[in-house]
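Novice: the sequence and its predicted three-dimensional model are supplied below.
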Amino acid sequence: MVHGTTEDAARWGRDQGRAQAAVIAEMTVAPALGGGDLSQGLTAEQRERLQHSTDLAIYNDSVLRLRVRDFAGRVVFSDDGTTAGGVSITDPAFVSASAGQTEASLLSAPELPGGQVIRVLQPIMASATGQSVGVLELYLPYAQIAARLHQQMTQTYWRLGGGLGVLYLVLALISWSTTRSLRRYAQRQAHEALHDALTGLPNRAAFHERAREAVAQPGEPGAIVLVDLDRFKEVNDTLGHHAGDELLGVVAGRLRDGLRPADTLARLGGDEFALILPRSDAGTVRRLLDELSAALAHEVVLDGVPLSIEASFGVALYPEHGRDVEELLRRADAAMYHGKRGASDIVVYAGEEMAAHSTQWLVVQAELRHALARDELVLHYQPKVDLRSGEVASVEALVRWQHPQRGLLPPSEFLPAAEQSGLIEPLTAWVLRRALADQAHWTSTGRCWSVSVNVSARNLEKPGFAEFVAGLVAEYGTSPGQLLLEVTETALAADARRAAQTVVDLSSRGIGISVDDFGTGFTGMSQLLGLPIAEVKIDRTFVADVLDSPQSQAIVRAVIALAHGLGSRVTAEGVETADVAYWLRRAGCDEAQGYLYSRPVPWLEIPMYEITGAAS
């Protein structure tokens, strides 16, 4: 009986030591090291972080001795500053810990209360990579456990006097209770070490472990998928972090409900999730992700604000794209950011050129910041022609980048990078200032053209945008009615309530609003009711075949009639022939824009006279 109780206490101490060492290694040591190479020693910053994070445990005597050692056995950090002593690198326990296994032992220590100490050798896992970078050597007190052992033994002696039968029953109950408590504690610690506290999903460490197991299965295709929420930062900034946490919980629930039993969903951090889809070919993965994307898109109301959740999915298939988890994650990440630039919300990795293009996109963002500072951007203008008179009624400002090495770049080469990096706000401000300055110049030469400037969803959703535009109009002495802001249907649909309020605020200041590319996005005429829209632009896809397609003709006529009913003028984009211009004029279209009249050019090259063929 005495021997059994002693063994239980020792096992309890070892289990407790392992659990405590796992928590210290993951929550204290690994974050302080930051994934650095221990063989190079510690930086002063790392040493200071380690000292700060371990002082409390040492001070409270929950840890007797702490050392951080590299795989060569060198002590790179200790709580008392010494670098000598510790377990020999040839010790089987140290070898096992270097290989990734936790080793706990109960050792004799006559100089300490209780006479024993718990020694734990715990591998240190880098938070970012999940790889072992060193060994944590801990010595934990055994005094409390020894005291409990003494108490149990005292009770045992008393109960022996009352009868061996009662004694055996009591000890059995104590053993069962103790074992259950330890098991629950160990399970709870293990769960918390491998799961996200907010969503309850597996965390990055658990994901790496499961991914390695899935990828290692021979002959079984599958996929690693990264999921990143679009515009999540705006939810945090606008509604607060509590709303962001609630949104993450909703996303986790919807993703979990849409997966199969064998699939794995993990939260890697922030608004980034990851999926492991075993036994799945490319077609199966695509169908499953389409269903997940549709499930996420259902509206959710946070703090009274209805939101539509959008996400980008990057897919790397195994073994097609590799069997190394880190490599698959890099390729899935490249595919995901390729999708964020507008290709699609679900993108499968398509080769090294995709990864290279992702790197190039970062270069573009950095160069664009310098381009704004060095004034390398230029504006070209494309006229909008009155179909009745043939005169230029207004012009649309279109930005170009005079790159010092690559020459004149169109917007498609840099605008997506601006949208993703937040540069769209200073870029839009630059375009507005230059367009208003140019307008002042052509007005002084007798050209009374209004000017249109394109703005994005980010601009409409930014608080104070209407006041900012009104301030620029006043600064350049322009009549508000001479400025027209073109917004796409996608911009109006992104956050309909905020966008509508911004449109109303701009219109109340006399600034016109144009709906660009109408018919290709998600906005219908019902969503334009009540909005002060000055112009509706018919997308070029309907104009290009309007002479031959009865369906396009019906759509164009319907848009013209409905826009006029709302009090808006109608401009057709992409007009390239006089026959198309003639048909549009007869259909009641007000203005036209396209290569028939002029390509985008500097404003000095736009003709002042009547454009031939516009009204014929």
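Specialist: Cool, got the structure.
Novice: please count neighbours and contacts with C-alpha atoms only from this point.
Specialist: Fine.
Novice: so who does the nearest residue to residue 537 once chain neighbours are set aside touch?
Specialist: The shortest distance from residue 537 to any residue other than its chain neighbours is 4.7 Å, reached at residue 571 (Cα to Cα, 6 or more residues apart in numbering). Counting by Cα atoms under 8 Å, 6 or more residues apart in numbering, residue 571 makes contact with 384, 535-538, 589-593.
Novice: now, these that are in strands?
Specialist: Using DSSP state E, the members of these that fall in strands are 384, 535-538, 591-593.
Novice: so which of these comes closest to residue 583?
Specialist: residue 592 (11.3 Å; Cα to Cα).
Novice: nearest spatial neighbour of that closest one, chain-adjacent residues omitted?
Specialist: Using Cα to Cα, 6+ apart, the closest residue to residue 592 is residue 572 (4.7 Å).
Novice: touching the strand or helix carrying residue 490 from outside, list them.
Specialist: Using DSSP states H and E, residue 490 maps to helix 489-494. Identification of contacts with helix 489-494 by Cα under 8 Å, 6+ apart yields 308, 456-458, 460, 499-500, 515-518, 520-523.
Novice: so which of these belong to helices?
Specialist: Among these, the members falling in helices (DSSP state H) are 457-458, 460, 499-500.
Novice: leaving out chain neighbours, which residue sits closest to residue 610?
Specialist: residue 391 (4.7 Å).
Novice: quick one: the one you found from residue 435, how far?
Specialist: Computed as Cα to Cα, to the nearest Å, the residue 391 to residue 435 distance reads 20 Å.
Novice: now do residue 424
Specialist: 16 Å.
Novice: that's a helix at residue 161, yeah?
Specialist: Yes: the assignment for residue 161 by DSSP: H, G, I helix; E, B strand; the rest coil puts it in a helix.
Novice: this is the comparison structure:
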Amino acid sequence: MPRFWNKLQTRIFLFFVILLVIIQGFSFWMSFQTHKQLEQQQISSRIANAVEVFRNQFDARSFYLGVFSEVVSQDYSLKEIFIEGDMGSFLTALGNHQRRIKANLSMSVDKDGKIIAQLISGKNDKGQTRYRLGPEQGKVFSVSFNKAQSTVNLLYQVGGSLYQMQFSRITAGGNTLLGWVGFGFKIDAELATELMHQTGLTTGFALVDPQFKVSEVRQSTATDGDMLKDLAYQLVGKFSDHRYLFWSQKLGAIDNKALYTYMYLPREQVLAPLKEQWWQQLWIVISMLPLSMLAAYYISRSITKPIKHLIEQAKFIAGGNYDHKVKESSTIELAQLAHEFSEMQQAILSREQRIVYQAFHDPLTNLPNRNELDRMLSTWMEQDEQFMICLVNVKRMTEVNATLGHGVGDEIIKEVGRRLESMKNVNFACRISGDEFALVLNDFHVDDIGQLIASLREKMARRYRYQGLSLELDLTMGVAIRNHSSSMFSVLQQANTALQYAKSNKLEYQIYDKQIDQHTVERLQLINGLKSAIESDQLVLYYQPKLCLKKNAVIKVEALVRWAHPEKGMIPPDVFIPIAEKTGQMNALTRWVLETAIKQYKQWRAKGIELGIAINISAENLKDSSFCQWVLNTISQHQVPISAFTLEITEDAVVSDLDSAIMQLSYWRAKGLKLSIDDFGTGYSSLGQLKQLPVDEVKIDRSFVQQLMSNTDDQIIVKSTIELAHNLNLFVVAEGVENQDTLDWLRERGCEMAQGYHLSKPISGSDLETWLLQSEYFYHSTPQVQI
């Protein structure tokens, strides 16, 4: 035996055995430490990447909602519908916007906090998306807005569903708050499932009450009872189950409950591949004992080097750098892990690029949108460049959508977008809203405006054919030019003002000037001030005499309202009456006129002046079912004879809803109230309709009377109207009498009454007393109000 140990061969063998054991032991220890480091990196990377994906997805939803709600809040058509109070049209418009971004919830809240529109989308039995009114329609919004904020991001719960919402305020007239409009996406199991597919972690949302009880859970997979047993305490950080990788974040509060999102995965599931790899490495270490130290060192180095690269790549991804390529390893497992790292960073980069593209492009036409327009114009503004903006509106899109459907309407919008994009000498073309586009030129001459209009005409001249339909593409345009003192927003506003002016006046295009802008501002000021004018007695009544041609005496007057504006002076009715009709204030205005006229009648009667008073009512009054009875009750309460008052209704007001009008007029007439058809001959009523109307008189419009003595056609029309009215047992009043010859001509043909500037222009009640007592038309004996 001593001889055996003393052999050089044995000692060399023992030396190599000991050396190899030491080297392999050291290699084993190094592999073990590397395995622990890789486990920690895998856990950290898995959680970090999942959190990054979640935040990108959640923030992208919020950003998209915010951008879209801001665009919708600036929609001029939506503002007009909002101001007009046409809730049917407003809900339709809001639903269209909601449908464009596939939002689950859309809401509009007025400035007083009342929910005026709430639409919720859902699936029917066939899987089709349908929209319905929300349960809070018409109620007070549970969230109070800070009116100084332009946008509001909040979490909201309605109908048992949670929503991620963004609100933007709707303003008019500069910074006058009209209300808020918002859109929301559901926070539900479907969202959790989508996030799970992207991150590989079970994802969920939970509501936790102040007593640390979970009231609701929305999770991507079936509930893991063992994991979720102490979910509330895990969410708030009071308990940690080390069997799971767990991450949570508080998103906000709803109804005194905290909303948390969480992601988890069993730790064993995450580390299983690494453990398998560890056993493989251990077997390799044991099986490779006969190999040399260099081979062992190479294996150790070949394992640790790729791990270091993966750690570096994880740091790059966490910092938002996606262009750093992962170096692949020679081992299959590490090469696969490196490949998955590369795929993950490309997927994140692709999603971010898609989100950015969607934020700055229109999804229907793929043209740039308002956000891209703002970004481009901001760059030009920084460079102090001059540019021209042409806003283009596609005509009759509402009729196309209503008649042919939104599918055809979308095809027309896409065709217009293609034609605008193909225009030469245009630096930028984008879609602003539903049927509105913008063209921008930053290298132009003033003479180029005419060329631009001509080019647009040429582009749209060819009719668009779609599925057998031949459609004309008509446009309305508003043009504004930026000078060096104008801001970006002021130029856009000027172009929009020009466009709206062109639409209102049925023009093909309009170039902005200060005159039309002043008209728009004044109209907005009148809209805002009319309600307070009615309430603060800024209105006054003027009266124009009506002459009985048979008695040659004034026995009636027509009450005409005026607005005595404290700054703008006397405003005629043709300016503010249309505003009252469109803003829903016509009933309040007419009621003020009737009550004021009754007071004036009683004052005259106390002085021995007996005058009947004619009062104008509009179509909006006839639509109010309570207005008819209110008139009768008011006259009765003031204890004045009902025969002293005449209501004048235009033809158009009657024809718009003939059956309803006949019912109300018949009721009035049965109670003794006199009725007159005003502006007869200018409307669209037929003789058959006139025969049905329960009225006492017709008023021939001044357009047929003013040139009566010089126009034979007018003489024929007026004479025929008088004869027709007498055949129907109706009295005739001619307005617009401006000379004695016309008055005599009407008297000879049996016209009962006349009014016009030849007798007197409309004057105040006190001035009318003076004029009447000094005129030849004062009827000294007690006149009968009836003709």
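Specialist: Received it, and whenever you're ready, just let me know what you need. Everything numeric in this text was worked out from a predicted model, so none of it was measured.
Novice: have a look at residue 391 and residue 435 of structure 1 and say which one is more surrounded.
Specialist: More neighbours surround residue 435 than the other of residue 391 of structure 1 and residue 435, with 24 against 20 (other Cα atoms under 10 Å).
Novice: what's the nearest residue to residue 520 of structure 2 if we skip its chain neighbours?
Specialist: Closest to residue 520 of structure 2 by Cα to Cα, 6+ apart is residue 497, at 7.4 Å.
Novice: kindly report the same for residue 373 of structure 2.
Specialist: Using Cα to Cα, 6+ apart, the nearest residue to residue 373 of structure 2 is residue 430, at 7.1 Å.
Novice: for the host helix or strand of the one you found, buried residues please.
Specialist: Using DSSP H and E, the element containing residue 430 of structure 2 is strand 428-433. By 16 or more other Cα atoms under 10 Å, the buried positions in strand 428-433 of structure 2 come out as 428-433.
Novice: now swap in stretch 287-305 of structure 1 and tell me
Specialist: Here stretch 287-305 of structure 1 shows 288-289, 292-293, 295-297, 300 as buried, counting by 16+ other Cα under 10 Å.
Novice: also stretch 20-38 of structure 1?
Specialist: Applying 16+ other Cα under 10 Å to stretch 20-38 of structure 1 flags 20-26, 28-33, 35-36, 38 as buried.
Novice: in strands, which of these appear?
Specialist: Counting by DSSP E, the buried residues of stretch 20-38 of structure 1 contribute nothing to strands.
Novice: quick one on the thing from earlier: need the ones in strands among the contacts of residue 571 of structure 1 in TSV with distance to residue 365 of structure 1, can you?
Specialist: Below are those laid out as TSV (distance: Cα to Cα, whole Å):
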residue	distance to residue 365 of structure 1
384	32
535	32
536	32
537	30
538	32
591	36
592	34
593	31
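Novice: make JSON lines out of those and add neighbour count.
Specialist: Formatted as JSON lines, these follow (neighbours: other Cα atoms under 10 Å):
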{"residue": "384", "neighbour count": "27"}
{"residue": "535", "neighbour count": "24"}
{"residue": "536", "neighbour count": "23"}
{"residue": "537", "neighbour count": "24"}
{"residue": "538", "neighbour count": "25"}
{"residue": "591", "neighbour count": "28"}
{"residue": "592", "neighbour count": "29"}
{"residue": "593", "neighbour count": "27"}
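Novice: for residue 374 of structure 1, state which of these is nearest.
Specialist: Nearest to residue 374 of structure 1 among these, with distances taken as Cα to Cα, is residue 384, at 30.7 Å.
Novice: which residue sits closest to the closest one, ignoring its sequence neighbours?
Specialist: residue 593 (4.8 Å).
Novice: contact partners for the residue mapped onto that neighbour from structure 2?
Specialist: Alignment note (TM-score structural alignment): residue 593 of structure 1 maps to residue 755 of structure 2. In this structure, residue 755 of structure 2 makes contact with 544-547, 733-737, judged by Cα under 8 Å, 6+ apart.
Novice: what comes up buried for the helix or strand harbouring residue 48 of structure 1?
Specialist: Assigned by DSSP H and E, residue 48 of structure 1 falls within helix 44-59. For helix 44-59 of structure 1, burial by neighbour count (16+ other Cα under 10 Å) applies to 46-47, 49-51, 53-54, 58.
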